[in-house]
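Q: model the following, please.
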Amino acid sequence: MDLSLGLAPTKNKSSNEEQGAFPRHSPAQRLRLEEIFQTIKYPTNKQKSEIAEELGLQPKQVNWWFTYKRGLVKNATQKEVNAAFRAEIQMLLEEKREMERQNRVSCQACRDSRLKQLRLENELLKEKVSWIEHVEVDLKIQTHSMYRDIVNNAIAFGAERWLMELRRIGERCGSAALEYMHFYDNGVITLPEGRRCVMKLAHQVLKEFSKNLTMSSKSDLPQYIADTDDSGVRFSIPKNRNLFLSNDPFIVIVASSVSLPLPSHTVFDFLRDPARRFEWDKFCDGNPWHEIAHISTGTHPNHYVSIIQPLVSPPKDGVKIIQECFIDPLGSYVVYSPLNTQELNMAINGHDLSNVSLIIPSGFLISEDSKSLSKDSKSRGSLLTVAFQMHMPAPLITNFESAADASNALMTTVVQSIKHALLSGSELK
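A: As a prediction, the model looks like this:
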């Protein structure tokens, strides 16, 4: 486009002036004007006069040229900006279409189709894969008659059990690795790091509970091991190896198993419910409890860690309970431990509590009772194992018989309370 705004000089000067037109700039004039424009975009009146005198132009011609040149530059810049905006909008639209396409691909129907395909592939693999199970059992340790069928039928140690355990650990690790809160999660825990710390603390409680169930005769005080056939209560008094965390030198562990004519999931739902905890836990003083935090540890809604406290008059700086629940076709558990509120709040805020001051795990293991199954029954009975741990100072352990009587009384009370709550008014009582 020609940047000149006048007309080339003509002999008929009077005619041009009458029409208000300016002579067209010569190539040399335009080149010089372009050079000046690179350094001066808005010349003053004095600069315009100097430029006009240098190029043999009128000041009005110079003013007009600079005004028009600035307009061209502005329009060109605006076109570039508009083009950039259009390109960005187009890119956003393409991203939106791609997200919509991916959503359509990952819709529920497509996921179901993919799941069916995976199941089909799994069935095909079963013709090509053989499981070899090898279990070594110490014959010196006699399995209790209540659990003999579970052990002999490979329910306790078979491949299916190990696969389910691997799945449990995998889902738990996956849940801990999430950088956002699961839609099942709720309560006072709002940070992913806090969720991980609380899950780690609950896992520590679960590990300590599992250790308590292995009442080996190789304890520090083998004479303090009892297994009373008439009461069905077993307890031991090992030494506390973590004296730097607790001043009590001894731990009392008491456990018992009982058969219930109810499906295992019914027993599980009852024991995990904080609102009904007072029906078997004497420390609730007859008051219901409730959840203040809920963390999912797997895909099943009943795989979770929770923090519970009394519904009425909760302690500000006292003790709350951390509890973990899990259920699968081969069994379930509800494990818990009271914890200091201050330390629990630290875990909620994302602080690692590897050396928590005191963990006193207790809980329940629930499995199906194969003996209670008949061909006409609609549901199996269940086997319930109850285990408690208590830290006791040395003066209270000096009398072995008194400790045994107290442990037996505690376990009997809890078991009877559970039976009464579950079977009261039931024809299965």
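
Q: going by C-alpha atoms from here, please, whenever you check contacts or count neighbours.
A: Fine.

Q: helices of the stretch 301-429 of the chain, residue ranges please.
A: 341-348, 400-423 (DSSP state H, counting those that start in this stretch).

Q: run through the neighbouring helices and strands of the longest one.
A: Applying 3 or more Cα pairs under 8 Å, 6 or more residues apart in numbering; DSSP states H and E, one finds that helix 400-423 contacts strand 233-236, strand 250-260.

Q: coming back round to it: so can I have TSV of the helices of the stretch 301-429 of the chain showing mean neighbour count and distance to residue 155?
A: Formatted as TSV, those follow (neighbours: other Cα atoms under 10 Å; distance: least, Cα to Cα, whole Å):
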stretch	mean neighbour count	distance to residue 155
helix 341-348	18	36
helix 400-423	16	25
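
Q: reformat those helices as TSV; add distance to residue 82.
A: Shown next, in TSV, are these (distance: least, Cα to Cα, whole Å):
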stretch	distance to residue 82
helix 341-348	50
helix 400-423	74
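
Q: so which of the ones you listed is nearest residue 279?
A: Ranking the helices of the stretch 301-429 of the chain by their distance to residue 279 (criterion: Cα to Cα) puts helix 400-423 first, at 6.6 Å.

Q: next one: the closest one to chain centre, how far?
A: 37 Å (Cα atoms, centre = their mean, to the nearest Å).

Q: count of neighbours near the nearest residue to residue 418 once chain neighbours are set aside?
A: With sequence-adjacent residues excluded and distances taken as Cα to Cα, 6 or more residues apart in numbering, residue 418 is closest to residue 280, at 5.7 Å. By the measure other Cα atoms under 10 Å, the count of residues near residue 280 is 19.

Q: how long is stretch 212-227 end to end?
A: 15 Å (Cα to Cα, to the nearest Å).

Q: need the residues that contact that stretch.
A: 233-239, 253, 255, 387, 389, 400, 404 (Cα atoms under 8 Å, 6 or more residues apart in numbering).

Q: now stretch 121-141
A: 157, 158, 159.

Q: and it, end to end?
A: With Cα to Cα as the measure, stretch 121-141 spans 42 Å from end to end.

Q: what about it, distance to the chain center?
A: Mean C-alpha position of stretch 121-141 versus that of the full chain (Cα atoms, centre = their mean) differs by 32 Å.

Q: to compare with the earlier structure, here is another sequence to fold:
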Amino acid sequence: MFKECPHPDEKQRLQLSRELGLAPRQIKFWFQNRRTQMKAQHERADNCALRAENDKIRCENIAIREALRNVICPSCGGPPVTEDSYFDEHKLRMENAQLKEELDRVSSIAAKYIGRPISHLPPVQPIHISSLDLSMGSFGGQGNGAPSLDLDLDLIPSTSNLPFHPLGISDMDKSLMTDIAASAMDELLRLLQTDEPLWIKSPTDGRDVLHLDTYQTLFPRAVSRLKNPNVRIEASRDSGFVIMNSLALVDMVMDANKWVELFPTIVSVAKTLEVISSGMMGSHSGSLQLMYEELQVLSPLVPTREFYILRYCQQIEQGLWAIVNVSYDIPQFASQCRSHRLPSGCMIQDMPNGYSKVTWVEHVEIEDKAPTHRLYRDLVHSGMAFGAERWLATLQRLCERFACLMVSGNSTRDLGGVIPSPDGKRSMMKLAQRMVNSFCASISTSNSHRWTTVSGMSEVGVRVHKSTDPGQPNGVVLNAATTFWLPVSPQNVFNFFKDERTRAQWDVLSSGNAVQEVAHIANGSHPGNCISVLRAFNSGQNNMLILQESCIDASGSLVVYCPVDLPAVNIAMSGEDPAYIPLLPSGFTISPDGHPDHGDGASSSSNTHGSIGRSSGSLTVSFQILVSSLPSAKLNLESVTTVNNLISTTVQQIKAAMNCPSS
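A: Presented below is the predicted three-dimensional model:
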């Protein structure tokens, strides 16, 4: 019957149930499972064919390289030098990264069968180097004879203790984790579905506030951490509609890499440490993972929050999913985490036309061992910095962006008379997305990112790292960032930076000249959510353009940009893979002040609280510059002074343009 009709209607299912003596529901699920199995078989066959083709191409690639290596230049007798050596190197690095990823995937699959992890690389002996005093104080005065600081940055070990290898969890531990996850799911469902008296409306801004006495009555814990005076509770709940179906959302949440891609402004690092259960019948229902994640606010003044969590997914009914996160203490890393996540997560319900209704709960205990910076104290302590409202607003905006990425519409303006094709539009959006993700990683205070602090004592923090990643210029990169308060509404600040007519007042890339938007791609319902290509007039660099993405929602806004040459933009506009185009992004993050207020928000949520239409906010300015592309990494006082002066001058220009006091 399946061969003849893989999608039987209700009448055919009833006929089968009578003939086989099975319930119609059993017949329905059997056909669903069979279709899933057939799809998986076809995908495996396709993967095998693609892998064979990939191996064939790789062999041809190696043969061509060997042939080129043996070519002799008739003039000098040596090997010829290609003009595209810079991009060739990036392509090789990209291919190397893909091969490593493929090797890791094959090793993990093999490890499941032999019962232990496979070490496919020889162990690397740790390199110990003495700590370097690179604070601003060590530079002394402004003398011209300041010595260079020779840094072999590849030797600087990562300060993160994150375990990237399997932890060797016993069956007893897995059983305990399963019980903890099931209990956390029960608690989350009650938090999601219960209103008063568990949740009450805040009289100031209308947000859902957890009533702690009722909570402790309903969920008594054996050991209460609330007796610690340094422990503070943050609890929030919000709901709204998202333009993505439930299955796609669940898939992104349960994949650590997609999780970072979905929330680049919130999730700094995410890693699956162990898969406790992979789910049932090829779906994520019943999937349980032990994960590590760091959450961030895009400012160097706010430290990241580290969590070791269990993430558990359960399908409640057809088209309704729940995903819970709850902290799990790993003994060897327990001292690192000052944050403890109580049962938190979301419920995702399918709605018509490809939408989903998402209800989000965030519930954490924070141990404040250091005072929060005054600029972010209200935002953090109100729960808005890491709360459900920010998660949901970001999710709504990013899902709109993904929807625009998949739709080929006439939402683009032309570049030099050439209207980008649908593939060109998608390529430009992917390039801009990589730019934004790189910018967020450069601001993050996470120890897991490969930045070494050069100066963090003054108002401007300077960090350095040696870039060798695909899609970034090779060499030593300096990053400078600072945050300051502006007595101007965040909406007006965002409009100021997005308006190309005011760009000459602050942008050094335009050299004080006017700029023109020569290409425009909308990526959301709000007009501020878009990608632009800008050209500066009379700059003397007719071949240089500026790629910019701006985005705004109820939790804040971003304006990120970087210089890109015209040939690279043409490559992306033509629909080619933009992964090899080097980017070094700079930009601005605009955060509300956290004071309860009402205004015209940018969120598409039904709630108006959390609006960025406030009277003041914090602005973070971040610049990246390439110090040197030479193999030897040298850092000197002039480089640090240059980036300090650049960011200080920009801050003064911004304050002057907005009639703000310079102090």
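
Q: which of the helices and strands packed on helix 400-423 of structure 1 is buried the deepest?
A: Of these, the one with the most neighbours on average (mean count of other Cα atoms under 10 Å) is strand 233-236, at a mean of 24.

Q: mean shift between it and structure 2?
A: Mean deviation of strand 233-236 of structure 1 relative to structure 2 after superposition (mean Cα distance after the TM-score superposition for structure 1): 0.7 Å.

Q: so where is that strand in structure 2?
A: Counting by TM-score structural alignment, strand 233-236 of structure 1 pairs with residues 460-463 of structure 2.

Q: if we can go back for a sec, in TSV: the contacts of stretch 212-227 of structure 1, plus distance to residue 412 of structure 1.
A: Listed next are the contacts of stretch 212-227 of structure 1 as TSV, based on distance: Cα to Cα, whole Å:
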residue	distance to residue 412 of structure 1
233	8
234	11
235	13
236	16
237	18
238	22
239	24
253	14
255	10
387	12
389	15
400	18
404	12
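
Q: now the two most distant members of those residues.
A: 233 and 239 (20.0 Å).

Q: the aligned partner of residue 279 of structure 1 in structure 2 and residue 655 of structure 2: what is the separation?
A: Residue 279 of structure 1 maps onto residue 505 of structure 2 when the alignment is built from TM-score structural alignment. Counting by Cα to Cα, the separation of residue 505 of structure 2 from residue 655 of structure 2 is 10 Å.

Q: again with residue 327 of structure 2
A: According to Cα to Cα, residue 327 of structure 2 and residue 655 of structure 2 sit 43 Å apart.

Q: mind listing the strands in structure 1 by residue range?
A: Counting by DSSP state E, structure 1 has strands at residues 186-187, 225-228, 233-236, 250-260, 289-296, 304-310, 319-328, 331-340, 362-369, 381-392.

Q: same list (the ones you listed) but as JSON lines, adding distance to residue 120 of structure 1.
A: Listed next are these as JSON lines, based on distance: least, Cα to Cα, whole Å:
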{"stretch": "strand 186-187", "distance to residue 120 of structure 1": "37"}
{"stretch": "strand 225-228", "distance to residue 120 of structure 1": "50"}
{"stretch": "strand 233-236", "distance to residue 120 of structure 1": "48"}
{"stretch": "strand 250-260", "distance to residue 120 of structure 1": "39"}
{"stretch": "strand 289-296", "distance to residue 120 of structure 1": "29"}
{"stretch": "strand 304-310", "distance to residue 120 of structure 1": "31"}
{"stretch": "strand 319-328", "distance to residue 120 of structure 1": "23"}
{"stretch": "strand 331-340", "distance to residue 120 of structure 1": "27"}
{"stretch": "strand 362-369", "distance to residue 120 of structure 1": "30"}
{"stretch": "strand 381-392", "distance to residue 120 of structure 1": "34"}
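
Q: between the ones you listed, which one is nearest to residue 113 of structure 1?
A: With Cα to Cα, the closest approach to residue 113 of structure 1 among the strands of structure 1 belongs to strand 319-328: 25.0 Å.

Q: tell me, the closest one lands on which residues of structure 2?
A: Counting by TM-score structural alignment, strand 319-328 of structure 1 sits on residues 544-553 of structure 2.

Q: what does that stretch contact?
A: The contact list for stretch 544-553 of structure 2, computed with Cα under 8 Å, 6+ apart, reads 393-394, 397, 432, 436, 498, 526, 528-536, 557-566, 601-604, 612.

Q: which among the residues you listed end up buried?
A: For the contacts of stretch 544-553 of structure 2, a neighbour count by 16 or more other Cα atoms under 10 Å gives the buried set as 393-394, 397, 432, 436, 498, 526, 528-536, 557-565, 601-604, 612.

Q: count of residues packed around the aligned residue in structure 2 for residue 289 of structure 1?
A: The alignment partner of residue 289 of structure 1 in structure 2, by TM-score structural alignment, is residue 515. Residue 515 of structure 2 is flanked by 22 other residues according to other Cα under 10 Å.

Q: I'd like to know how far residue 515 of structure 2 sits from residue 596 of structure 2.
A: Going from residue 515 of structure 2 to residue 596 of structure 2 by Cα to Cα gives 37 Å.
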